[in-house]
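**Q** I'll drop the sequence and a predicted model, then ask my questions.
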Amino acid sequence: MPADQPTILATSGGYRPASRTYLEFDALVHHAVELSGVTGRAPKVTVVGTASGDQRFFNDHLHQAGRVAGFDISTLDLFPMPNHDDVPGMLLEQDVVWVNGGSVANLLAVWQVHELGAPMRAAWEAGVVLAGVSAGSICWYVGGTTDSFGPELRAVTNGLSLLPYGNGVHYDSEARRRPLVHELVAAGTLPTTHCTDDGVGLVYHGTELVEAVSERDGKGAYIVTREGDAAVEERLEPRRLVNP
């Protein structure tokens, strides 16, 4: 059962340490499933690990987390070749597509080679909830700030542009993120940019930002706009999610 409209949840969170398994899905991943509206069966969630090279050991951690959460987890691997015969069809069968973090520049390059942009858009338009963390957040936007090229953060501007904004992730935990977002917006390199502290997600219906949500206390979301030659920041207070 797809969401009743195109939906994206772009985050700087979603996982937490676990006692028996390596990790568990935190409230943001659970919220992505809630947004899909699925009932009466295990939610179908495919995780895309392109940004970190489709690490098989991490895929195992995700399957274990899915078992704990009651999700039907699959992975879309592109290394060394796609692990599905019909990638567009597989995406359309999901309730949620969750994209992991890593190198957003490499993710976008590999997705371009495999012509994944159009299938992702088709899934979004069909009501599959698109979501993810860090690189898996930036990819849905025009672009954002990234350490894909080295320790010094740089701009990336070739995102899928399903959302016509820039995106700033890890806004409170990496000191260079906020000032660089301001510089890029002031210069016009990025359009109006939506940013998240760690543990925060932004919910979009179509291209409209409808809500900020958080799995941690005291965190914020932000909108950075250009006024003249300067950047102006507005803080949004997220709705606190109930941790599973």
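**A** Received it, and whenever you're ready, just let me know what you need.
**Q** all contacts plus neighbour counts: C-alpha atoms, from now on.
**A** Will do.
**Q** quick one: list the elements packing against the longest helix along the chain.
**A** Counting residues, the longest helix found in the chain (DSSP state H) is helix 56-69. Applying 3 or more Cα pairs under 8 Å, 6 or more residues apart in numbering; DSSP states H and E, we find helix 56-69 packed against strand 23-25, strand 72-76.
**Q** so which of the ones you listed gets nearest Glu237?
**A** strand 23-25 (22.7 Å; Cα to Cα).
**Q** ok, the residue nearest to Gly201 when sequence neighbours are not counted - contacts?
**A** Closest residue in space to Gly201, ignoring its immediate chain neighbours: Thr11 at 4.0 Å, by Cα to Cα, 6 or more residues apart in numbering. When contacts are counted by Cα atoms under 8 Å, 6 or more residues apart in numbering, Thr11 touches 28, 131-134, 136-137, 169, 196, 198-202.
**Q** tell me what the helix or strand harbouring His31 is packed against?
**A** Here His31 sits within helix 27-36, counting by DSSP states H and E. If contacts are counted by 3+ Cα pairs under 8 Å, 6+ apart, helix 27-36 sits against strand 7-11, strand 96-99, strand 129-133, strand 208-214.
**Q** just want the angle from it to strand 7-11.
**A** Angle, helix 27-36 to strand 7-11, by axes from the mean of the first three to the mean of the last three Cα atoms, to 10 degrees: 180 degrees.
**Q** for comparison:
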Amino acid sequence: MDAPSAVSISESTAFRGTIVALGGGGFSVSETGESAIDDELVRMAARRIRGGAEDEAGAQSGFGASVGLPNVCFVPTASGDSRDYIERFEATFEARARTHVLSLFGQSPWDYQDPAMLLDMDLIYVGGGSTANLLSLWRRHGVDQRMREAAAGGTILAGISAGANCWFAASSTDSFGPLAPLNDGLGFLRGSACPHFHGEPGRKESFREWIAQGRLPGPGIAIDDHAAVVYVDGAATSVMVESAGAQAFVVDTGGRLHNLDEQGPVASVSQDG
């Protein structure tokens, strides 16, 4: 890795709210459905409904059972509303949250719902799949605007892979087959994103090259599987990791790589290995 240097991650003046971008991992790939990052997301949602206050019973349960369960909505657009994916989400979260699904395909038994439902959620969790398809359908149905409104109201936005890419101005995606730049993101977060940074062949090399060539805007955020970057009001504030060796990085406009933890604290929500 190149020698570190100061990298600015400027705060966006347009977006307000909390976004958690997962490079990979979570319940999507866990054989048991267990994920320390997902656990922390539920805790964040539970703290939201308590107004940020920790009470003794909530601290003991870990999920704020004393004041009710958080409303968590899964948005599986990128996978074409995969039934298996939705059922996996429900099995993972139903014991610790009130689960909801926003199905733009009208997938039975969830059926189509007005995206305005997102405004009533404590946590919105966007699944992986095709970033390009997600962006197209969200814009057609007005989901992008509802996401922005929900975040401004305090709802936590989170997502994995395509569900992480979508928040940025641009990203590295395999939506069209081979990895390619996509300069068509929502722009809630500036710069570009690359999930699965060390987990899939070609991700690291292509992302750094595209930013250096100006084909993707910098700075870039590169996130390993089992790592997540937390953003507050457009600025990266911390990194969560649930597996030994998982990291997140900044790629500057010259294509140079820097540990993101040089910019803020790393929270090891669980450490194995």
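**A** Done, it's in. These numbers come from a predicted model, not from an experiment.
**Q** rewinding a little: now the longest helix of the first structure: buried residues?
**A** Asn59, Leu62, His63, Gln64, Ala65, Gly66, Ala69 (16 or more other Cα atoms under 10 Å).
**Q** ok, so of the residues you listed, who is nearest Ser103 of the first structure?
**A** Nearest to Ser103 of the first structure among the buried residues of helix 56-69 of the first structure, with distances taken as Cα to Cα, is Asn59, at 17.0 Å.
**Q** counterpart of that closest one in the second structure?
**A** Aligned by TM-score structural alignment, Asn59 of the first structure pairs with Ile86 of the second structure.
**Q** wait, its match touches Cys73, no?
**A** No. Between Ile86 of the second structure and Cys73 there is no contact under Cα atoms under 8 Å: 10.4 Å.
**Q** what is in contact with the two at once?
**A** Joint contacts of Ile86 of the second structure and Cys73 (Cα under 8 Å, 6+ apart) are Val101.
**Q** what segments of the first structure are helices?
**A** 27-36, 56-69, 87-92, 104-113, 117-125, 135-138, 177-187.
**Q** now those helices as a markdown table including distance to Thr145 of the first structure?
**A** Converted to a markdown table, the helices of the first structure look like this (distance: least, Cα to Cα, whole Å):
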| stretch | distance to Thr145 of the first structure |
| --- | --- |
| helix 27-36 | 22 |
| helix 56-69 | 25 |
| helix 87-92 | 27 |
| helix 104-113 | 9 |
| helix 117-125 | 20 |
| helix 135-138 | 8 |
| helix 177-187 | 7 |
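**Q** returning to what we had before: give me the angle between the helix holding His31 of the first structure and strand 208-214.
**A** 140 degrees.
**Q** nearest spatial neighbour of the alignment partner in the first structure of Ser171 of the second structure, skipping sequence neighbours?
**A** In the first structure, the residue paired with Ser171 of the second structure is Gly144, using TM-score structural alignment. The shortest distance from Gly144 of the first structure to any non-neighbouring residue, by Cα to Cα, 6+ apart, is to Asn167 (4.7 Å).
**Q** just checking, that neighbour touches Gly136?
**A** No. Taking contacts as Cα under 8 Å, Asn167 of the first structure lies outside contact range of Gly136: 10.8 Å.
**Q** who's more crowded, these two?
**A** Asn167 (33 against 27; other Cα atoms under 10 Å).
**Q** how far away is the more buried one from Arg177 of the first structure?
**A** Asn167 of the first structure sits 10 Å away from Arg177 of the first structure, going by Cα to Cα, to the nearest Å.
**Q** do the same with Arg235 of the first structure
**A** 15 Å.
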